[in-house]
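> sequence first, then the predicted structure, then my questions.
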Amino acid sequence: MIDHTGIGVADVARSAAFYDAALGALGLRRVEQLTEDGQLVGVGYGITYPIFWIDRFHPHGVRQHTAFAARSRAEVEAFHAAAVRAGGIDNGAPGLRDTALGYPAGYYAAFVLDPDGNNMEAIYRER
């Protein structure tokens, strides 16, 4: 089981504004920040401890994919809307994904590219 993960970003402050909005729609918030010489160099998002980090220490531009669990279709939709409003690029509107493409039944998701081109997903698994 994964405890936490993260990605490198080119501009931590710019990406933090994006993730504040996108992850805020899923109930996550900044729980930790790292600074160096007064500059923001890392932000950890979570509820009580950081589960997802953005920072300048890891390579950026690698085009990662990260999927965040949502608690409802409405949360998936809120994530997508907030992420696009915050400058993300739509990479798949909210909706059920096609089982013929390998998605399991009830896979309700949305995809957005972050400021560095990483594919961020919110997913609600209907059971």
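It's in. Numbering: from 1, shown residues only.
> use CA for all of it now, contacts and neighbours both
OK.
> burial count for Ile2?
5 (other Cα atoms under 10 Å).
> for it, give its distance to Phe52.
11 Å (Cα to Cα, to the nearest Å).
> dump the residue contacts of Pro115.
14-15, 18, 87-88 (Cα atoms under 8 Å, 6 or more residues apart in numbering).
> again, only using 7 Å
15, 88 (Cα atoms under 7 Å, 6 or more residues apart in numbering).
> now do Ser72
Applying Cα under 7 Å, 6+ apart, the residues contacting Ser72 are Tyr124.
> how near is it to Pro50?
22 Å.
> can I assume His65 is in contact with Asp116?
No. Counting by Cα atoms under 7 Å, His65 sits too far from Asp116 to count as a contact (11.5 Å).
> between the two, who's got more neighbours?
Each of His65 and Asp116 has its neighbours counted (other Cα under 10 Å); Asp116 has more, 18 against 13.
> mind telling me what element that one is part of?
Taking DSSP states H and E as the definition, one finds Asp116 inside no helix or strand.
> in addition, the following structure is provided for comparison:
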Amino acid sequence: MLDHVTIGITDIERSKAFYDQALQALGISRLYAEGIGFAGYGIRPKAFFWIGTRSTPQTGAHIAFTASDRTTVDRFYEDAIKAGGRDNGPPGIRLHYHANYYGAFVLDPDGHNIEAVCHSPQD
């Protein structure tokens, strides 16, 4: 199950204008803006599609998969590294998102940022 997807864009205002309109018929709207460079879209209260400013066109993607618990995040990370992935952030709390955001990040062979995340508190 996917948690969220982030794609790189080069002009945040142009992209917000496009997605504000293009996604409206689907019931998806802009729910969040992080600074001047990011915006999150979804169905209230959850943003699951994010756009973020990049200085150059981005070919890699960020895909986050929901994990049921923190042990599963740890296993994802270990298995992905064993399979040839490259570390892009070991398992841990990411307080800049929220107090219970426990995630791990691995770059796949093509450089895409693959994440497993658990939003639940530690048991």
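Cool, got the structure. Only a predicted model underlies this, so the values are computations on that prediction, with no experimental measurement involved.
> Ala67 of the second structure maps to what in the first structure?
Correspondence of Ala67 of the second structure to the first structure, assessed by TM-score structural alignment: Ala70.
> identify the residue spatially nearest to that match, adjacent ones excluded.
Leaving aside its sequence neighbours, Ala70 of the first structure sits nearest to Tyr124 (Cα to Cα, 6 or more residues apart in numbering; 5.0 Å).
> map that neighbour onto the second structure.
Using TM-score structural alignment, Tyr124 of the first structure sits opposite Cys118 in the second structure.
> ok so, going back, ok, the match of Ala67 of the second structure touching Val76?
Yes. Because the distance of 6.0 Å satisfies Cα under 7 Å, Ala70 of the first structure is recorded as touching Val76.
> common neighbours of these two, please.
Common neighbours of Ala70 of the first structure and Val76 (criterion: Cα under 7 Å, 6+ apart): 122-124.
> and which of the residues you listed is nearest Gly61 of the first structure?
The shortest approach to Gly61 of the first structure among those belongs to Ala122, at 20.7 Å (Cα to Cα).
> so which helix or strand takes in the closest one?
Going by DSSP H and E, Ala122 of the first structure is in strand 119-125.
> with the second structure superposed, average distance for that strand?
Strand 119-125 of the first structure: mean distance to aligned residues in the second structure after superposition is 0.2 Å, counting by mean Cα distance after the TM-score superposition for the first structure.
> neighbours of Glu126 of the first structure, how many?
13.
> correction: the previous question concerned Arg125 of the first structure.
The burial count for Arg125 of the first structure: 16, using other Cα under 10 Å.
> so for it, what's the nearest residue that isn't a sequence neighbour?
Tyr107 is the one closest to Arg125 of the first structure (Cα to Cα, 6+ apart), at 5.0 Å.
> over to Tyr77 of the second structure?
Nearest residue to Tyr77 of the second structure, sequence neighbours excluded (Cα to Cα, 6+ apart): Ala104, at 6.2 Å.
> which residues in the first structure form helices?
12-24, 73-85 (DSSP state H).
> out of these, which gets nearest to Arg30 of the first structure?
Closest among those, using Cα to Cα: helix 12-24, at 7.2 Å.
> residue boundaries of the strands in the first structure?
5-8, 29-36, 39-46, 50-55, 65-69, 89-96, 107-113, 119-125 (DSSP state E).
> those strands: which one's closest to Ala83 of the first structure?
Short answer: strand 107-113, nearest of the strands of the first structure by Cα to Cα, at 6.9 Å.
> onto which residues of the second structure does the closest one map?
So strand 107-113 of the first structure sits over residues 101-107 in the second structure, by TM-score structural alignment.
> try stretch 44-57 of the first structure
Going by TM-score structural alignment: stretch 44-57 of the first structure matches no residues.
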